[in-house]
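# Whatever this is, show me its structure:
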Amino acid sequence: MRRSEFQRAVESEFGDRSDSLVADLSLSAFSGRTAAEALSAGVPPREVWLALCDQTDVPVPRRHGAGRLEPKRS
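This is a model prediction of the structure:
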């Protein structure tokens, strides 16, 4: 997962709350760091996405493949 895919996944799942969740929610998987802090520390976006999903009880089927763009149709 790229950083841009992480952004799209968070925005798609959480809508208007996405910015505040990334900036303010302490993630137990990263010793209380926020998603933004974990990303800044070099944690891969996929790991941060999954930790955010765990912390906020996102159903498993919505966790995988999130953030990817739809393929272009020819």
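
# going forward, measure contacts between C-alpha atoms and count neighbours the same way
Will do.

# Need the contact partners of stretch 30-47.
Identification of contacts with stretch 30-47 by C-alpha atoms under 8 Å, 6 or more residues apart in numbering yields 1-3, 6, 21-27, 48, 52.

# Before we compare anything, build this one as well:
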Amino acid sequence: MRHTEFWSRMDDALGPSYARSWADMYVIGDLGGRTASEALAAGVPPKEVWESVWRVLELPATKR
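Below you'll find the predicted structure:
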């Protein structure tokens, strides 16, 4: 997964106006206590970050 696909999925899940804010503010334990944005900046693969976001948001399996 590329960063562009990650952000597209975030926009789909949370809406384009909220996705970036949420990714900047919501700390996820599975990502080492980092936000999605911090994890991406630290080099965590977007697919791994998305899997953590998917679990936190309790999205349906079709969104995985």
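
# which of the contacts of stretch 30-47 of structure 1 are buried?
Among the contacts of stretch 30-47 of structure 1, those classed as buried by neighbour count (16 or more other C-alpha atoms under 10 Å) are F6, L21, V22, L25, S26, L27, V48, L52.

# First-to-last residue distance for stretch 33-42 of structure 2?
Separation of the first and last residues of stretch 33-42 of structure 2 by C-alpha to C-alpha, to the nearest Å is 12 Å.

# quick one: buried residues of the strand or helix carrying S37 of structure 2?
Using DSSP states H and E, S37 of structure 2 falls within helix 36-41. Within helix 36-41 of structure 2, the residues that count as buried by 16+ other C-alpha under 10 Å are A36, S37, E38, A39, L40.

# ok, these vs T62 of structure 2, which is closest?
A36 (20.6 Å; C-alpha to C-alpha).
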